[in-house]
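A.B. asks: Show me how the following folds:
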Amino acid sequence: MNFWKDGLRLLCVRLDNLGDVLMTTPAFRALKTTWPAAHLTLLTSSAGAAIAKFIPEIDQVISFDVPWVAGQQQQPDQVIDLGNRLRSHQFDAAIVFTVQSQNPLPAAMLCYLAGIPRVLGYCRENPYQLMTDWVPDPEILVATRHEVIRQLELVREIGCHTTNRSLSLTRSIADQQRVRQQLTTAGLDLQRPWLVLHPGVSEEKRRYPAEQFVQALLPLMQDSGYQVVLTGSKSEQSLTSQIQHQLTGRAVDLAGQLSLGELAALLAEAPLLIANNTGPVHMAAALGTPVVVLYAKTNPQHTPWQVPSRVLYFDVPMALRSKNKLLQQFPEPAEPTASLETIVRAVHDLMAQWQPIA
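C.D. replies: Next up, the predicted model:
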């Protein structure tokens, strides 16, 4: 008799960032579509947990920043406590979702110590007892599939499918109303062309230079009348303030002023987002908002999913390149490259059919 069936208590392990969680939502939907009575608990980072409450396929969230993901620090006893906590949930099975460059074995060991009897995941080498349902990872040196496809094909191994492959993200009417009020109060005219710029990113190597954003935005504002709204976290306020100053104070700076739900509402409202390869790009994709993404040459599988977009590539500075040889592989030629001209052209192309919302 097949173990994998409806009604299971499943632990979905996705330990990295907000955007990674969003790119896994079609796989979550495949699980729920195939098995409506399954209970999905998401084990994720604090950043992933923040977006999880806007993902309807997830029933429960456990937040923990594991020490084998960059930038996180935990004591051994805290990891042991997490294993005991997971054991108390008595999960029937776990699915370990990882990007091509990640090692799934620490997460698989956590599931093993938690007494979870069945574990599905990709792995390059034979994980033996750590992963009962091992799928040999076909992406050895470089990612060859989009992240969404990678995770959909993983759950297909246990018979789960969906015809709806869009990213999943909900937003509230209350957040939408608050955002519209903020924009109106700031003097933004929603009947004129406008766009959102999100210049920050969690990793410095993926950050496009602020001054080059400014050089592209100035002609868009001066020659084509674009209005610009800046977004970011509280820690990114100095960056957005610098950009606003260089734009002669004519941009609306909302960095540090929006909840995640309000950011989703803003992106749903916006005609266009310009950003680095970062979480809000995937939020915009989930909401159907066109994107111009300044894409550092790392993780080629994370481009905007199923939304009008322009991907403009730039090199990671040598000093910031990952020591992970897998992340140093990038398909070439990576074109078009990012520049003032390509950014301006991308904005005009994507905004050509824009009509103001009544």
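
A.B. asks: Only C-alpha atoms from now on, for both contacts and neighbour counts.
C.D. replies: Noted.

A.B. asks: what's the neighbour count on the closest residue to Gly232 other than its chain neighbours?
C.D. replies: Nearest non-adjacent residue to Gly232, counting by Cα to Cα, 6 or more residues apart in numbering: Ala255, 4.3 Å away. By other Cα atoms under 10 Å, the residues close to Ala255 number 21.

A.B. asks: before we move on, what SS does Ala255 have?
C.D. replies: Ala255 carries the three-state label coil when classified by DSSP: H, G, I helix; E, B strand; the rest coil.

A.B. asks: Touching, it and Thr231? I think so.
C.D. replies: Yes. Look at Ala255 against Thr231 with Cα atoms under 8 Å: they come within range, at 4.4 Å.

A.B. asks: so what sits against both of the two?
C.D. replies: Shared contacts of Ala255 and Thr231 (Cα atoms under 8 Å, 6 or more residues apart in numbering): Thr240.

A.B. asks: So which residues of the stretch 201-350 of the chain form helices?
C.D. replies: Secondary structure of the stretch 201-350 of the chain (DSSP state H, counting those that start in this stretch): helices at 210-224, 237-246, 260-269, 279-287, 340-351.

A.B. asks: Pick the most deeply packed of these.
C.D. replies: The highest mean neighbour count among those, using mean count of other Cα atoms under 10 Å, belongs to helix 279-287: a mean of 25.

A.B. asks: ok, and what's touching that one?
C.D. replies: For helix 279-287, contacts defined as Cα under 8 Å, 6+ apart pick out 17-20, 22-23, 166-169, 198, 264, 267-268, 273, 275, 290-291, 293, 304-307.

A.B. asks: quick one: the strands in the stretch 101-250 of the chain?
C.D. replies: 118-123, 133-136, 194-198, 227-230 (DSSP state E, counting those that start in this stretch).

A.B. asks: Another for comparison:
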Amino acid sequence: MAQPAAATRAAAARLAALGFDGGGPRAILHPGAVASLATFAEVVRRLTRDHGWRILVTGGAGEGARVTPLAALPGAVAAGETNLPEFAALIVRAPVLVTMNTGPAHLAAALGTPVVDLYVLTNLQHAPWRGRGRGRFRDVPCHVCLQSVCSEGHHRCLAGIGAGAVGVAAREVPAGGARGVDEAGDLLAPAR
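C.D. replies: You can find the predicted model right below:
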């Protein structure tokens, strides 16, 4: 997927201004609007504290207040507002995107950026197909409910995903430990 030149330049300038353009282990973290921030915060802490990663935190329109606490953690920085082409240009430069089943997971798959997807099992057809990465999920009796909002009100499919499993996947995926996605959905593997 080709990136507009203006978006590529804007993304490069933004990463340089944030001090995020150098080498070393790093990731984009996009928690989405539904997930609890507790797991994502613990992923940031573990990757930054234990492994020296830098984390670029992104959010959609209107999610600035939601992602600010994550970006305030040591080793993390907020990306700020971007338009879609610039957001895509940021994702294409990331060694890995950590997110849940949101639009950015599909965008990363289309761009060839490995993704660690905290996957809500509402609809198995919504996994990012043909991408590189690893899915983390917790099987629950209410899976494949086909609901956009948890009708049970507990979000156990997300709450049961440990930050340790997400961190391991994030570290393995850029190093080639990713599994491809096919129609059978082999991106999905239970969280341990």
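
A.B. asks: Would you pull the TM-score for this pair?
C.D. replies: The TM-score (TM-score structural alignment, normalised by the length of structure 2) is 0.77; 167 aligned residues with a Cα RMSD of 2.7 Å.

A.B. asks: Just the buried ones from the contacts of helix 279-287 of structure 1?
C.D. replies: 17-20, 22-23, 166-169, 198, 264, 267-268, 273, 275, 290-291, 293, 304-305, 307 (16 or more other Cα atoms under 10 Å).

A.B. asks: follow-up on the earlier one: which residues does the residue nearest to Gly232 of structure 1 contact?
C.D. replies: Ala255 of structure 1 sits next to Leu230, Thr231, Gly232, Ser233, Lys234, Glu236, Gln237, Thr240 when contact means Cα under 8 Å, 6+ apart.

A.B. asks: Which residue in structure 2 aligns with the fourth one?
C.D. replies: In the superposition onto structure 2, Ser233 of structure 1 corresponds to Gly60 when matched by TM-score structural alignment.

A.B. asks: Now for that match: which residues touch it?
C.D. replies: Contact analysis of Gly60 of structure 2 by Cα under 8 Å, 6+ apart lists Gly32, Ala33.

A.B. asks: Check Ala270 of structure 1 too.
C.D. replies: Residues in contact with Ala270 of structure 1 (Cα under 8 Å, 6+ apart) are Trp194, Leu195, Val196, Thr289.

A.B. asks: corresponding residue for it in structure 2?
C.D. replies: Using TM-score structural alignment, Ala270 of structure 1 lines up with Ala94 in structure 2.

A.B. asks: if I line the two up, what does Gln125 of structure 2 land on in structure 1?
C.D. replies: Per TM-score structural alignment, Gln125 of structure 2 is aligned with Gln301.

A.B. asks: Revised request: answer the last question for Ala109 of structure 2.
C.D. replies: Aligned partner of Ala109 of structure 2 by TM-score structural alignment: Ala285.

A.B. asks: Contact partners for Pro128 of structure 2?
C.D. replies: Asn101, Ala105, His106, Ala109, Val181 are the contacts of Pro128 of structure 2 under Cα under 8 Å, 6+ apart.

A.B. asks: among the residues you listed, which recur in structure 1?
C.D. replies: Using both residues aligned by TM-score structural alignment, their matches' Cα atoms under 8 Å, structure 1 keeps these contacts from these: Ala105, His106, Ala109.

A.B. asks: Compute the number of surrounding residues for Ala6 of structure 2.
C.D. replies: Neighbour count for Ala6 of structure 2, taken as other Cα under 10 Å: 12.

A.B. asks: Residue in structure 1 paired with it?
C.D. replies: By TM-score structural alignment, Ala6 of structure 2 lines up with Ala174 in structure 1.

A.B. asks: and that match, how far is that from Leu183 of structure 1?
C.D. replies: 14 Å (Cα to Cα, to the nearest Å).

A.B. asks: cool, Leu254 of structure 1 as well?
C.D. replies: Separation of Leu254 of structure 1 from Leu183 of structure 1 (Cα to Cα) stands at 9 Å.

A.B. asks: again, but for Phe314 of structure 1
C.D. replies: Per Cα to Cα, Phe314 of structure 1 is found 32 Å from Leu183 of structure 1.

A.B. asks: who has more neighbours, those two?
C.D. replies: Phe314 (20 against 16).

A.B. asks: quick one: that one from Lys297 of structure 1, how far?
C.D. replies: From Phe314 of structure 1 to Lys297 of structure 1 the distance is 6 Å (Cα to Cα).

A.B. asks: now Pro304 of structure 1
C.D. replies: In terms of Cα to Cα, Pro304 of structure 1 sits 15 Å off from Lys297 of structure 1.

A.B. asks: quick one: Val140 of structure 2 and Leu158 touch, right?
C.D. replies: No. Judged on Cα under 8 Å, Val140 of structure 2 makes no contact with Leu158 at a distance of 9.8 Å.
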